[in-house]
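In: Predicted model, plus sequence, below.
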Amino acid sequence: MTTVSEPALRQATDGSGRPWPATAGGARPTPSHASTAPAQAEREDVYVEPGLTPLAAREANRRALTALLDVVGVAYFAVRGTSDHGTVIGVAEHDRERVLGALFRGLGQYPGHLSVIDPDALRAAKPVSSRDPRAWREVNSARIVQVSWYRTDPGRHLLLGHEYGCAIEFWQPQGTYLVAPRANRATWAVLANSANVLGAARLFSRFVSDWTDQHLAPALATRPEFLVNCADDIAFPVDAVYTWVDGNDPAWKQRKAQAKGEVYHAESASDARFISRDELRYSVRSLHLFAPWIRNIYIVTDDQVPEWLREDLPGLRIASHREIFRNPADLPTFNSHSIESQLHHIEGLAEHFLYFNDDMFMGRPVAPHAFFTPSGTARYFPSRNRIPQGPVAESDTPVDAACKNNRALLRERFGRVITQPMEHIPYALRRTAMEEAERDFPEAWARTSASRFRAMTDLSPTSSFALYYAALTGRAQPGSMPFTYLQLAVPDLADRLQRLLDGRDQDSFCLNDAFSTPEDIEAQQELLDGFLTSYFPTPSPYER
C-alpha cells in the first residue's frame, strides 16, 4: 500500500510520529482565533508542533496534503481563495479517484479532519475526524473537500484547527478550460493545458506580504490567471515601531534624576509609567504569531536594549533617541509625547507604519487591511470618550491637556473641531503626514519635543494629532475593530485576564498601567506572567 512518508508530516507530530491526544497530560489547548476547532478535538488526534504559529500550521497542512498528491502523481495548482487562514489547491475532476485514494491512505496513517464544502449551503459543514466513517460519506461527489491536522504548541496553550487546513477543489472541464466549483479572488476558469508558474505567497493570503519569512510562506505553483494585482491587494510595506524603556536600569534612573523639568501632574511621574514588565517581548511575539506581514520592527529606546533581544537578525533594529531627535538639546527626555514627535525620523521607516506602546498586543490573526486601505489610506479608531470642553486647566490629566492642545491647533488650521481621543489600538500612521504636521506646526512640535516630562503645552503626536492631521488632509479615515483595554490596577484583574485568554476573540488589546502602587506590582506580575506565556507561547525569532 502506498503511503505518504513520515517526513512529509513531521511538522504535525511530536517527533515520535505519534499524535498527542488533547485529553492526556494537561489541559485542553485553548482554541486560537474566532472560529475555533470543534469540541471533539478533546477526543481526537492533536499534533504537537514546536514553534507553532497560525502561518506555520497553514503551511504544514498544505505541505502534508500536497505531499500525498505528489506520491500518486496528481497535478495541482494553488488557488487564490477567499479565506486568509487556510490554503486552496485546484485539481482536475478526472483525478478525483486518485486524489481520494491518496487522502484515504494518508489520513489512515496520520489521522486528521475532513469537511465537505458546499458553496451553496447556508452553513459550513463541521469537520469530522478521519477515523469516523461519516467523514467519507459524501467525498465521492464533493465539489470541495477540506483537510486538516489539528496542531498545538508543546505547552498545550494554542489549538490551531480546521480553518488552517487545505481545501481541494475539483475543477470541471469545459472546452479548453477548467472551471472553478466556487468563486475565488481572481477567476472562474483557467486554461486546462496551461503550465504552472510560481506565484508570490502574498497572492494566497492577506496575512502574508513580500517580507514574510519565505520558509513559512513560500511561493506556490499556480496558474498564470492568478498572477494579477487585484484592487484589494496591499502590496506596500508596513513597519512596526515601539517605544520602550527599562525603568529599572540604574543608568537611566540617574539620567532621570538629573533631568530638569517640572512635573505638573502625579500621573506624569508615576513609576508605573516606566516599569518594564517584559510586555515588549510578548508584544513582538504577537506580531510574529498574528501579523507576519510586518516588514521591519523598530524599537526606540534611550540607548537601552532588552536583555532577551537578539540584534543580529534582519527585520528588527534598535533606534536610539540620539538617532531620531533633530535637536540634541531635547535629550534626555522622559516624556512619551516628546519621543513620539520624532518617530518619523527613523532612518528607513516605511511610509505606512503601526506605532505600538509596549503594552499593546495583536490578539489574533489580523490583516494589514484592518489598519490601511489598499490605496494606502490609514485607519484610526476614535474612542467613545469625549475631549473635555474649554481650554487647558490645571486639573486636566496629561492626556486631556494634550487633546485640548491638538484641538485648538487643528481648529485654527482646518476650521474643524475634534471631539474624540483615540482608543488604545496600534496607531496606523503615514510618515509623510507626520513630516508635514511638523512643518505646519513647528513651534508646537518643537515645544513638545523639548518637554522632558509631560507638560501642559504638549501635543499627543501619534495617538491623536497626526491621525487627525492625516484625516483632514485626506490620508486617514475612521475604522473599527474588536479590541479590549484593560487597566491593570483593577481588583478583578485575574478574572478579566482569564476571560481574554479564554475568548481570544479580540483583534488587539492593551494592558495599561498608570496608577499601580509598588504593593500592587508583585501580585500583578505573577498574573501577567501566566497570562502572557499562555496567550503567546511561541517565541519570536528575535529572542535569545
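Out: Perfect, thanks for sending it.

In: use CA for all of it now, contacts and neighbours both
Out: Will do.

In: so which strand or helix has residue 282?
Out: Residue 282 is located in helix 279-290, with elements delineated by DSSP states H and E.

In: what number of residues lie near residue 469?
Out: Other residues lying near residue 469 total 21 when counted by other Cα atoms under 10 Å.

In: In addition, the following structure is provided for comparison:
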Amino acid sequence: MPEKIDVVFLWVDSADPAWRDKKAKYQPAKASEASASDVRYRDYGTLKYALRSLEKYAPWLNQIFLITDQQVPEWLDTYSSKVKIIDHREIIDDKYLPVFNSSVIEMNIDKIPGLSEKFVYFNDDMLLNCPLSPEDFFQGDQPCDYRIYKPIVPFEEFDHILINNGILLNRYLDGKWPLSKKGIFSKKYGSDLFRNLLMMPYLKRSGVPGYVEPHGPLSLKKSSFALARQIWPKEIAENNTHRFREYNDVTVWLVRHLQLERGEFCPRDAKFTRFLRLNQTDEIKQTLESQRNGAICINDDVVDDYEACARKVDEYLEKKFPEKSSFEK
C-alpha cells in the first residue's frame, strides 16, 4: 500500500468577538505593522473552497487536519472522519499560549497527533486547481519542490524573516555549499534555471543568498522538522516565545530549505503554483478557468476595494467548486 499523505491547514476566524478580545488583550502597545494589521488574520471564505478542491482534485489524500484557536468553521461537519480539528493546545506548550503568530504555529505542525510522515501544508488561501496525483507532491519518500535561488531584496517587514532563515541555514552549511547537488540544474525549472546559473559564483563563494519561494502547498516530512530542531534547538525554542510576529521569527520555509540543501526532494516545475493577490481578480478568474497551474494561492492584500474584490473571488470560486464537499453540513 502507498504511504499515506496527510494535509494540514491553518485557519482563524478573525471576526470572532472572543478571539478579537483575546488578541487585543495580549497585543503589545508597540506591535509591528505586520502583527497589528487585520490583513494578517482576516478570513475571506477561501477555506471552504480549498477543502472542496481537495475532494474534487485529490480525493486520495488521507487525513485533513485543521489547526485553529478554539474555533470551528460554522459550515464544517464536525462529525466528518476525514477532517480533524486540532487546537493550538494540542501542539504548542501552554506557556506560549495564546499565540497569534503563524510562524510559531507552522513550526509546530509536525506535533499533530497521528500526522503521517509525509504531508502537505496549506494556508487557507491555497487551493488545488486541476486533477492531481500523489506523485505531484511526493516521489517515493521525497517531497516535490524546486531549488531555485535568488537574492533577497528587502522591501517590507516580512523580509526580516527571510534573512533570519538564511542566517541559520548558512551557519549550518558552514561554507560547504553544496551539501548535495540534487536539483540545482533541473530541466523542470525552464527559464528559471538561468537564475541558478547567475547565482552560481555567489553560492560557491559566499553561501545561499535566498530562494524563490512557492507561496503554495508545501510537501514536507515530519522527520525534517525533527532534524531542524536538532540543528537549531535554541532558535526554534526561542521562536515559540514570539506571541505576535517579530523581526527575528523563523518560519516553516527553514524546514523546506533544509530539505532542499540536503537533496531530500524531487525537482518539480516552478510554475506548479500561481501566486496572485486578492485584487488581481482578472488573473484569478483566468487561472481558475485555464487549469494550467496545479495550485493557486489567492493572497490577501491591503486594497481599497477589499469587499468588492472578495465578492468577485467568492463568485469565481463558487463557479469553479459549486458542489458541497462531504466535509460540509
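Out: All right, it came through fine. Not measured: the values here are computed from a predicted model.

In: which bit of structure 2 covers the helix holding residue 282 of structure 1?
Out: With TM-score structural alignment applied, helix 279-290 of structure 1 matches the range 46-57 in structure 2.

In: List the superposition-based mean deviation of that stretch with respect to structure 1.
Out: Comparison of stretch 46-57 of structure 2 with structure 1 after fitting gives an average deviation of 0.4 Å (mean Cα distance after the TM-score superposition for structure 1).

In: re the thing from before, superposed on structure 2, what's the mean shift for whichever helix or strand comes after the helix holding residue 282 of structure 1?
Out: Next helix or strand after helix 279-290 of structure 1 toward the C-terminus (DSSP H and E): strand 297-301. Comparison of strand 297-301 of structure 1 with structure 2 after fitting gives an average deviation of 0.2 Å (mean Cα distance after the TM-score superposition for structure 1).

In: one step back: next, the angle from the helix holding residue 282 of structure 1 to strand 297-301.
Out: For helix 279-290 of structure 1 against strand 297-301, the angle by axes from the mean of the first three to the mean of the last three Cα atoms, to 10 degrees is 170 degrees.

In: And the helices in the stretch 51-200 of structure 2, which stretches?
Out: With DSSP state H, counting those that start in this stretch, the ranges of helices along the stretch 51-200 of structure 2 come out as 102-106, 159-173, 193-205.

In: how far out from the middle of the chain is the second one?
Out: Which is helix 159-173 of structure 2. The chain centroid and the centroid of helix 159-173 of structure 2 are separated by 18 Å, computed with Cα atoms, centre = their mean, to the nearest Å.

In: Now do stretch 202-221 of structure 2: distance from first to last residue.
Out: Distance between the boundary residues of stretch 202-221 of structure 2 (Cα to Cα, to the nearest Å) amounts to 29 Å.

In: Tell me the buried residues in that stretch?
Out: By 16 or more other Cα atoms under 10 Å, the buried positions in stretch 202-221 of structure 2 come out as 203, 207-211, 213-221.

In: Touching it from outside, list them.
Out: Contact partners of stretch 202-221 of structure 2, identified using Cα atoms under 8 Å, 6 or more residues apart in numbering, comprise 117-123, 126, 137-138, 143-145, 147-152, 162-163, 166, 170, 173, 175, 177-178, 255-256, 270, 273-275, 295-297.

In: hmm, try it at 7 Å
Out: By Cα atoms under 7 Å, 6 or more residues apart in numbering, the residues outside stretch 202-221 of structure 2 that reach it are 117-122, 126, 137, 143-144, 148-152, 166, 170, 175, 177, 273, 275, 295-297.

In: Out of those residues, which end up buried?
Out: By neighbour count, with 16+ other Cα under 10 Å, the contacts of stretch 202-221 of structure 2 hold 117-122, 126, 137, 143-144, 148-149, 166, 170, 177, 273, 275, 295-297 as buried.

In: out of these, which are inside strands?
Out: Under the assignment DSSP state E, these contribute 118-122, 126, 143-144, 273, 275, 295-297 to strands.

In: Including distance to residue 228 of structure 2, could those residues go into JSON lines?
Out: Below are these laid out as JSON lines (distance: Cα to Cα, whole Å):
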{"residue": "118", "distance to residue 228 of structure 2": "16"}
{"residue": "119", "distance to residue 228 of structure 2": "16"}
{"residue": "120", "distance to residue 228 of structure 2": "18"}
{"residue": "121", "distance to residue 228 of structure 2": "17"}
{"residue": "122", "distance to residue 228 of structure 2": "20"}
{"residue": "126", "distance to residue 228 of structure 2": "25"}
{"residue": "143", "distance to residue 228 of structure 2": "16"}
{"residue": "144", "distance to residue 228 of structure 2": "19"}
{"residue": "273", "distance to residue 228 of structure 2": "25"}
{"residue": "275", "distance to residue 228 of structure 2": "27"}
{"residue": "295", "distance to residue 228 of structure 2": "27"}
{"residue": "296", "distance to residue 228 of structure 2": "28"}
{"residue": "297", "distance to residue 228 of structure 2": "26"}
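
In: closest to residue 47 of structure 2 among these?
Out: Relative to residue 47 of structure 2, the closest of those is residue 126; by Cα to Cα it sits at 8.1 Å.

In: which residue lines up with the closest one in structure 1?
Out: Using TM-score structural alignment, the equivalent of residue 126 of structure 2 in structure 1 is residue 360.

In: Leaving out sequence neighbours, find the closest residue to that match.
Out: Counting by Cα to Cα, 6 or more residues apart in numbering, residue 360 of structure 1 lies nearest to residue 510, which is 4.4 Å off, once chain neighbours are set aside.
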